[in-house]
Each structure stands twice: as C-alpha cells, then as structure tokens.
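> I'd like to go over a predicted model; first the sequence, then the structure.
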Amino acid sequence: MDLRRLRYFVAVAEELHFGRAAERVHVVQSAVSQQLKLLEDELGFTLIKRSRQDVSLTLLGEVFLPEAREILKRTDEAVRRLKASASGVVGRLSIGFVDNVLWTLLSPIIRDFRERWPHVDLKLIPMDRDVQVEAIAAGTVDIGIIPSPSHLAAAVKTEVLISAPLMVALPSANVLALKAVVEMADLATEPFVTFPLQMNSRILDLLKTACAGAGFTPRVAQEGGQLHTLLSLVSAGLGVTLVPKWVAQLPQPGVVFRDLADFSTPYELLLAWKGDEPNPSTVTFREVAHDVVQLNQAGASRASNP
C-alpha cells in the first residue's frame, strides 16, 4: 500500500475539503483526487463521499481513518528510530575495558554517556588487552579501552584516550612513604606484587623495564589478576606495585602513592574500534570519553595545585 495515498486520505478526511487537503500535503488538488481514487480501487470500497456541496466520510471511511493514522504514526516512528540509530542516538553498544579504567574514568564516562544518549543500551565487558583486540576485530565488541602498544588487526582503529606516568603504591607503614618522590633504585630491595606474566600486562612490562633501567630485577612476592587485588596486597604490607596516575586519585586504606623521579615512559590507554562500518554509537562514546578525561585531568590538576 502506497503511504502517500494514506497521507492524502487522512488529509481529506480531516479537512473534508480537497483544496485544503491539497495545500496541506503540498500537491495540486487533482493529484489528491487521483491518488485517493487509486487507494479506493486498491481496497475495493469507497472511503469518501463526494458532491458539489460537501465532502464526507463513508461508514467504511470512518472505520479506516484511525487505522490509517496508526499506520502513518508507526511508519514515522520507525523512520525516526532508524535515523536516530544511524546517528548513534539509539541502539546498542558493547564496551570492553581493562580493570584500571574503573578508577575515576569509566564511571563518569558511562554516566555522562547515558545522560546524553539514554536510549543506547550499554553492555560492559571486562577483558584484557589482547582479548579485546580480537573481539573488536571479530565484531563482538564495538569499542574497547586498552593499554598501548598492542598488536592490532588491520581493521582496528585506535586513538589515545589518556596518557600519564605510573606511580608507586606503597604500604603506608613503609619508610619510603615518608619521601615526597621515590626513585626506582629505592625499590630494589622491596618485594613487588604484580600481575601474572601470562596476562601480558602493559603495567607489568613497564615495571620490569623500569626496574632493569635502575639495575635490578623485581622480586615478586605475590601475584594478582586485578588491580584492586594488588592494592589490597599492598595495603596488607606484602609489597609495592606500580599503578596509573588516575588510580592514585582515589584514596586506598593503608596505601600511599608517590611519584617516581626517574620514570618517564607514559602509560597510555587507547580507545579501539573496528574501522569498517562501525557502530554509530562508537563515535558519540569516543566524544564523551574524551570530554570526561579532559575534565578529570583538569580537576586533578587543580587539586594538586590549590
């Protein structure tokens, strides 16, 4: 059924005048009359009674009018939702992330995104860097937050979300906590708590490189698969570890964070997504993520320089 004919019928039925109906739908009167006749022929019954004096609905026309309105309403709504989905306003978005993003970053990003785009359903999936890259390339995850560098499939695009040096997390009772700034050599005799080697963690890579640069190999006392586990081990006095700077913005009981004087290699988080035919919501998510990180860094800067 031609939707244009339905629109012409509704216009005539509501105006009860062919001339006014034609003006309303922006066509000539003869076109309205012709298309209405074709609609009646298609349906097999008369919708409009015509005379020189007036225009009125037949009984069947009265029955059909609310149905025609509903068809047009649902069609218009479907078109609006389709356009909204194409622009990232509605739809679904699956997001992979490494666990250190939970500290000060992910919550405000998700909160702001939901405030701006409440009709996009979000699915959050914690996963390590390599698993995220594989999932993005396969199309099972729309966008990921991963450390750099990473071995990327050709289809996966990235951009830097945040970059900052690592800091050392110390038990509050550790004598090094009395120093304003710690050098890597100060940690030579300290036990470390780290991610397992098989996790292929970027933080662990940077830690080992920094220790080697200071002339020692870290003595690993305990391992943990998540950052909050490592910080709990630090709080218990079992060792020290290195963490991204944004992690240090949240107080941890029994833990102090200190800058490292001779640690210059930044730890970066990337936004990663599939470059060919991406979910439109990835564009809006990236915009929100950058906005939140900029505000977060500005707030942290003000807090450290009152």
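Okay, I see it. Numbers count the residues shown, from 1 in each chain.
> CA atoms for contacts and neighbours, from now on please.
Noted.
> Please enumerate the helices of the stretch 1-150 of the chain.
With DSSP state H, counting those that start in this stretch as the criterion, the stretch 1-150 of the chain has helices at 3-15, 18-25, 29-43, 59-86, 106-116, 129-138.
> quick one: Ala272 is in a helix?
No - with DSSP: H, G, I helix; E, B strand; the rest coil as the criterion, Ala272 is assigned strand and is not in a helix.
> quick one: which of the helices of the stretch 1-150 of the chain is nearest Phe285?
helix 106-116 (6.6 Å; C-alpha to C-alpha).
> Could you point out which of the helices of the stretch 1-150 of the chain sits nearest Val256?
Across the helices of the stretch 1-150 of the chain, the minimum distance to Val256, taken as C-alpha to C-alpha, is reached by helix 106-116, at 22.4 Å.
> If you count contacts, what does the closest one end up packed against?
Judged by 3 or more C-alpha pairs under 8 Å, 6 or more residues apart in numbering; DSSP states H and E, helix 106-116 is in contact with helix 281-304.
> Tell me what angle the helix it packs on forms with helix 106-116.
Interaxial angle, helix 281-304 versus helix 106-116 (axes from the mean of the first three to the mean of the last three C-alpha atoms, to 10 degrees): 130 degrees.
> how far is helix 281-304 from where the chain is centred?
Chain-centre distance of helix 281-304: 13 Å, with C-alpha atoms, centre = their mean, to the nearest Å.
> Same question for stretch 277-288.
Worked out by C-alpha atoms, centre = their mean, stretch 277-288 lies 7 Å from the chain centre.
> picking that back up, with respect to Arg92, which of the helices of the stretch 1-150 of the chain lies nearest?
Distance to Arg92, taken as C-alpha to C-alpha, is lowest for helix 59-86 among the helices of the stretch 1-150 of the chain, at 8.9 Å.
> With distance to Leu206 and mean neighbour count added, can I get the helices of the stretch 1-150 of the chain in JSON lines?
Shown next, in JSON lines, are the helices of the stretch 1-150 of the chain (distance: least, C-alpha to C-alpha, whole Å; neighbours: other C-alpha atoms under 10 Å):
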{"stretch": "helix 3-15", "distance to Leu206": "63", "mean neighbour count": "20"}
{"stretch": "helix 18-25", "distance to Leu206": "67", "mean neighbour count": "17"}
{"stretch": "helix 29-43", "distance to Leu206": "72", "mean neighbour count": "16"}
{"stretch": "helix 59-86", "distance to Leu206": "40", "mean neighbour count": "14"}
{"stretch": "helix 106-116", "distance to Leu206": "23", "mean neighbour count": "16"}
{"stretch": "helix 129-138", "distance to Leu206": "15", "mean neighbour count": "20"}
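> Below is an additional structure, to be compared with the one above:
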Amino acid sequence: MDIRLLREFLVLSECLNFSRAAERLAMTQPVLSRHVKFLEDHFGAQLLNRSTHRVEMTEVGRVFAQEAAKIVGQFEQSVAVIRACPGVGRHSLSIGFLGEATRPFLATFLGRYSERHPKVAIECVDGDLDLIVGRLEKNTCDLGFIIRPQDGLRIDHLSHLTLFSDPLCAVLNRNHPLAARDGVALADVARWPIIGIARHVSPLAHECNQLFFARHEVEYRIAKECPNLESCCFTVEFNEQAIVLLPRHRGFLTGVNSVLKPVTDAGCSFDIDLVWDAANPNPCIRGFLDDFTAFCRNRDWEADLARRFEPAVATPMTAGPVGHDRVSACAVSPG
C-alpha cells in the first residue's frame, strides 16, 4: 500500500473535514474521497461516518489512524537512518511547515530555491505544531517552521530563527457580550466558557494558551474539548457564550456568526520560527539558510501578512529581527 494513502488519512483524521484536509494535502477533494473509498474497500470496513455537516471517525477508523501513525512514524524513522549513512541524503531536504502561517511565503521561496539548486530534492510536510516538533526531535525532517508563544517554549537543543510575530486572538459569537469591544483581556476571557482542542490531540497547543494565562496570573480552564480547531470555531457559531483562542493567521476559521478580536494583554503573541538542529550533518541545510536569510532580508512581513489577514483584525503584525547575523549566531549557538 502506498504510504501516501496513510498520510492522507492521518491528515483527514486531524481535520475531520474533506475540504480542509484536501487543501492541506494540496490535492482536490474528489481525489481524497476516492482514496478514502479505496482504503475502506481494501479493509472491508467503513472508516468514516459522513453527513452533510460533519465527518466522524468510526471505531475502525480510529484504530486504523493509530496503526497508520505507527507505520508512517516507523517509515520516516527508517528513512532518517538511511539518510544518515555516509554518502546518502547529500542532496535532499525534508521541511515541516505550518500551513496557513507559512505556506504563501515558503512556496515563493522554494520556487526560487529550486531554480538555484535543481539537484536538491525537497520534501515538504504540512502539519501541526506537535507533528513538526516530533519530526524534528526524531530527525525525520531537517528544518521546520513552527509557532510558539513569544519568549516561551523554545526547543533548547534546536537553533531558532524568528521570522515574525502573530498576535493571540479570541473568536466570539457576534452576540457575545464581549463582541462589541475592540479587544479582549485574558481576565475577561476567563469568565466565559473556553472551547479548546483536546489536550491529547494537541498538548502543545494547550501548553501555549496555558502559558499566556499564567503570565498574567489568570486561571486557564477549558469548558469543552473538540478534536480540532475547526470544530472549536464552529461551536462558537451557535454558542453565544463560548470563546476560542487562536493565533491570527488561523482567523480564516471565523464564521459568519462570529468575530475575531485581539487579546490586549502584553506579550500575548506567537513567534513564527524556522528551527533546525545545528548538529545535523546534511550540507544542504547551510545553503538553505543562506538563501532563506537573503530572501527574508528585504521582506516586509507586516505588509505581507496584513494583505492575507486584513479582514480578521486591525492589530498589526510585528516583524521579527531577521538577518544574516541572527542566522549565523543561531547556527553556532543552538537554542
């Protein structure tokens, strides 16, 4: 069986939305549906329950997702071991990235990079924070674009290059008592039911929000857990009291019955980082960093992100200190 089918099902099991999963996988929804039908025919069992408004995993689907994750993990680990052998993996790069936060500028950069380095094979994997960090720690990818709370949750054994900052925002129903404000404070948010991703699904997402609240000595309590951020935001569409917290770049999840408001407390922003292991022997990493730093040097991150997320909130994004000196320092001083 093609390993890609397993990866596709894992993405779909996270999104529980065919359109969203197809977008993350850079494929069409009909093709993804056909692939799922192939898997169901192959195993002779229904993996998903589909309706007009939602997609749910069957018990067989949940078991298959667990086993598929093991298979994909072992496959990636084996590939990493082979690439670590002398003379192997000298002309390839594996990159993990966060879809909406990084896809537009990364696609532009990789197009130019591929023209300059046609012999370097690029493998890109779209995933959430937990997936990318896990791949980096297992050495199954060479570089990763991650999101983390500003000045917090650094991965000490990896080198970091901060690209830009992305503010924490709250999604509220249009009829919520806080919806008329220009922004909301964490103390106010804590007085209402907070809807969040299930902790076992994305422990790092929970840790990020918890850190923001702890900084301002506010208790962080989740009233209801959902399997993904899409489900969280959909709940706000019909629940006039619920609140969902997310970074601004995911503001496109805001529905017609909800609004996005910036969190006004100091330090409530995420850093978008490029991270890598300085001890990784892959020589292509240095060339990638040099080219990417040059690409970033004259880039106006604030204007770029404002164009993509203008309908969301008026709070501007602040550009991070990107430059050749920063990259050099990170490369010799991990963390």
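Yep, that arrived. Only a predicted model underlies this, so the values are computations on that prediction, with no experimental measurement involved.
> re earlier: could you redo the helices of the stretch 1-150 of structure 1 as CSV and give each row distance to Arg92 of structure 1?
Formatted as CSV, the helices of the stretch 1-150 of structure 1 follow (distance: least, C-alpha to C-alpha, whole Å):
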stretch, distance to Arg92 of structure 1
helix 3-15, 30
helix 18-25, 36
helix 29-43, 39
helix 59-86, 9
helix 106-116, 12
helix 129-138, 15
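> among the ones you listed, which is nearest Pro244 of structure 1?
Nearest of the helices of the stretch 1-150 of structure 1 (C-alpha to C-alpha): helix 106-116, 14.0 Å.
> about what we covered before: do you know which of the helices of the stretch 1-150 of structure 1 lies nearest Pro306 of structure 1?
helix 106-116 (22.9 Å).
> How far does the closest one sit from its chain's centre?
Offset of helix 106-116 of structure 1 from its chain centre (C-alpha atoms, centre = their mean): 8 Å.
> Same check on stretch 230-248 of structure 2?
Distance, centroid of stretch 230-248 of structure 2 to centroid of chain: 18 Å (C-alpha atoms, centre = their mean).
> Give me the contact list for it.
15, 166-176, 189, 192-197, 209, 225-226, 253-258, 269-270, 309, 312-313 (C-alpha atoms under 8 Å, 6 or more residues apart in numbering).
> Show me which residues of the strand or helix carrying Ala221 of structure 1 are buried.
Using DSSP states H and E, Ala221 of structure 1 maps to strand 219-223. Neighbour counts over strand 219-223 of structure 1 (16 or more other C-alpha atoms under 10 Å) mark Val220, Gln222 as buried.
> now Glu237 of structure 2, nearest residue through space, not along the chain?
Leaving aside its sequence neighbours, Glu237 of structure 2 sits nearest to Asn257 (C-alpha to C-alpha, 6 or more residues apart in numbering; 5.2 Å).
> list the contacts for the counterpart of the one you found in structure 1?
Alignment note: Asn257 of structure 2 maps to Gly254 in structure 1; criterion TM-score structural alignment. Applying C-alpha under 8 Å, 6+ apart, one finds that Gly254 of structure 1 lies in contact with Pro171, Ser172, Ala173, Val234, Ser235, Ala236.
> Narrow these to those that are buried.
The neighbour-count criterion (16+ other C-alpha under 10 Å) marks Pro171, Ser172, Val234, Ser235 among those as buried.
> which residues in the stretch 151-300 of structure 1 form helices?
202-213, 227-235, 281-304.
> These: which one's closest to Phe64 of structure 1?
Closest among these, once you apply C-alpha to C-alpha, is helix 281-304, at 39.3 Å.
> buried set for that closest one?
So helix 281-304 of structure 1, judged by 16+ other C-alpha under 10 Å, has buried residues Ser281, Thr282, Thr284, Phe285, Arg286, Val288, Ala289, His290, Val292, Val293, Asn296.
> The residue mapped onto Arg221 of structure 2 from structure 1 and Phe257 of structure 1: what is the separation?
Aligned counterpart of Arg221 of structure 2 in structure 1: Pro218 (TM-score structural alignment). Distance of Pro218 of structure 1 to Phe257 of structure 1, given as C-alpha to C-alpha, to the nearest Å: 18 Å.
> okay, these two: which has more neighbours?
Phe257 (25 against 20; other C-alpha atoms under 10 Å).
> Leaving out sequence neighbours, find the closest residue to the more buried one.
Counting by C-alpha to C-alpha, 6+ apart, the residue nearest Phe257 of structure 1 is Ala169, at 4.6 Å.
> That neighbour - how many residues pack around it?
26.
> Contact partners for it?
Counting by C-alpha under 8 Å, 6+ apart, Ala169 of structure 1 has contacts Leu231, Val234, Val240, Thr241, Leu242, Val243, Val255, Val256, Phe257, Arg258.
> That one corresponds to which position in structure 2?
Checking TM-score structural alignment: Ala169 of structure 1 goes with Val171.
> In structure 1, what range does stretch 184-195 of structure 2 match?
Alignment of stretch 184-195 of structure 2 against structure 1: residues 182-193, by TM-score structural alignment.
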